[in-house]
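J.: Sequence first, predicted model second:
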Amino acid sequence: MSRLLTICLLSLALAVQCVLSENPAEGLNIHIRGQLQQYEKYLANDDGSHKEDLQKLIGIYETALKTEDFNAKQALVNEVPSKFSAEFGQFVQSKLQEDQINEDISGAISFYKSLLAKGEFKADIEKALVELESLQKQTQFEAKRDGFLNLEKGFSPEFVNFLKSDALPQINKDLKSGVEFFEKVLAESDVKYATEIKGLKAQAEAALADSVPIDDKQKTLYEIRNPANADLIEYLKAKFAELN
């Protein structure tokens, strides 16, 4: 399925962080290091319009990484959204979403190439690969995202059923993991963004129904991982590192 490889890699990352759950500071450090790599990449490719904010953002995360006290480390990360303008927050969110969709497309290409070895639905698989490789070259984020999320709409029912046997169980598993994570966050007495998180939880729960098409499940999985609120994304990432 189009997100299968990415989902598997994410599951591996979750497992690693779960192992580190006895040391929440190190779990948060994993998140911080990952964010730093992305922000440093954005700075290297920046045209100068966001240079100062990116340098400031990197500085905050570097300070957080060096901070030993977990609560102080977490506070630095949680306070990041309040340190920048809404415009810069939107810029960072858009870059993170671009990275995610590019990663998903690359994972999808690897997955479909692996299916060729099975010798079934060769024409359908090759068609999907052509479309995915075309999306890789697409420079407009919305067009790339929509093309990826709607890829299966052009598949034959037989090909969709073939894919379901490979991907559906994993997609449902990740949706369930999302529901469980949101429940953990909502159970905290000082939870922020409760209304929005409840909405994400309800969205994931609804997508688990057997009647929901696999492409809609996939779309929901993308949406609960990429909510529109940039501050909420940062909050959930920090909570994930803390709770896992």
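T.: Arrived safely. Residues are numbered from 1 along each chain as shown.
J.: rest of the way, CA atoms for contacts and neighbours
T.: Fine.
J.: Now do the helices in the chain.
T.: 4-19, 24-44, 51-66, 70-78, 86-115, 122-137, 141-149, 157-186, 194-207, 214-225, 230-243 (DSSP state H).
J.: quick one, the third one and helix 24-44 angle?
T.: Our comparison of helix 51-66 with helix 24-44, counting by axes from the mean of the first three to the mean of the last three C-alpha atoms, to 10 degrees, yields an angle of 160 degrees.
J.: here's the one I want to compare it with:
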Amino acid sequence: MKCKNCGASVPSRLPACEYCGTANEVYIRRKQELELLKNIFNKARRRAIIETVPNVVIRVLNRFIFIAAMMLLVVLSISFAVFCLSSRIPVGNEKEHLMVLEKMRNEKRYDEIEDYVYRYDLYSDQYAVYLQSIKIHNTIDTFWSYKDSYENIRKEIGNGANPHPYTEEDARKKYVDMMTKAYEIFHYADEGILSENREYYQECSMEVMACLKYILGLNDEEIKKLCEYKYAYSDEFTDYCRKLYDQYSSQ
């Protein structure tokens, strides 16, 4: 192209004439058009990016949630498998447990049976004999504990100390507690005593019967009436026990 000022031939890629320095309008116009196209392209690109970002974020979040859910599922599956394996006792161990428990039961080491059962979590049906023996033992043990506490309270009251560490109401409540455990012992037969525990249960019930008759002074009719109540924790049962206490404590 020719320079508009001096007429010299000037390449269109140069911004000005090489001879007179006049600005090259073609170059300037093309540069402006190029800048305009760049601006248009950049705006379109930015808009596309802005519109695309939420979708990208959502896809990333969905992928993250999916991966996290799969990891959680794997962890739960492993935990469940470990739990099942730990709770399932191999046949060999089960036989060993039964042998140990049977030896303890024959030697009447019921406290040790309870500790052993708890330690190894042996609460399935095959250990029903030992679970029932624990229940009987705990009830008779609590009965004797209440009986000793009752006698200690009565002894303190009888000593005439002033002020009294206990009151008649304390003794009366402990008497009711003791009778409640006696009632439970007598009524275990209603649940069905397993043959392996029948001898031990009979020993316990006879001991309780002897205590009620020869230590606490109840007669057969009073013991029979005590056992006839439907519930040991009913108001009627409690009132009857309190009546027995008032009757025999004054003698």
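T.: That came through fine. Note that the structure is predicted; figures quoted are calculated from it, not measured.
J.: where does the TM-score land?
T.: Between these two chains, after superposing, the TM-score reads 0.27 (TM-score structural alignment, normalised by the length of the first structure); 98 aligned residues with a C-alpha RMSD of 5.0 Å.
J.: Turn the helices of the first structure into TSV, columns for mean neighbour count.
T.: Below are the helices of the first structure laid out as TSV (neighbours: other C-alpha atoms under 10 Å):
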stretch	mean neighbour count
helix 4-19	16
helix 24-44	18
helix 51-66	17
helix 70-78	17
helix 86-115	17
helix 122-137	16
helix 141-149	17
helix 157-186	17
helix 194-207	17
helix 214-225	19
helix 230-243	19
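J.: Which element, helix or strand, includes the closest residue in space to residue 154 of the second structure that isn't next to it in sequence?
T.: Closest residue to residue 154 of the second structure apart from its sequence neighbours, by C-alpha to C-alpha, 6 or more residues apart in numbering: residue 171 at 6.4 Å. Per DSSP states H and E, residue 171 of the second structure falls inside helix 168-191.
J.: Buried residues in that helix, which are they?
T.: For helix 168-191 of the second structure, the neighbour count (16 or more other C-alpha atoms under 10 Å) marks 171-186 as buried.
J.: Return the list of helices and strands in contact with that helix.
T.: The contact analysis (3 or more C-alpha pairs under 8 Å, 6 or more residues apart in numbering; DSSP states H and E) places helix 168-191 of the second structure against helix 128-158, helix 198-210, helix 220-228, helix 235-249.
J.: Could I get these in CSV, plus columns for mean neighbour count and distance to residue 64 of the second structure?
T.: CSV is the format used below for these (neighbours: other C-alpha atoms under 10 Å; distance: least, C-alpha to C-alpha, whole Å):
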stretch, mean neighbour count, distance to residue 64 of the second structure
helix 128-158, 17, 50
helix 198-210, 16, 63
helix 220-228, 14, 67
helix 235-249, 15, 62
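J.: can you redo the ones you listed as a markdown table with distance to residue 53 of the second structure?
T.: Formatted as a markdown table, those follow (distance: least, C-alpha to C-alpha, whole Å):
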| stretch | distance to residue 53 of the second structure |
| --- | --- |
| helix 128-158 | 65 |
| helix 198-210 | 77 |
| helix 220-228 | 80 |
| helix 235-249 | 74 |
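J.: quick one, which of those is nearest to residue 68 of the second structure?
T.: Proximity to residue 68 of the second structure (C-alpha to C-alpha) singles out helix 128-158 among those, at 43.6 Å.
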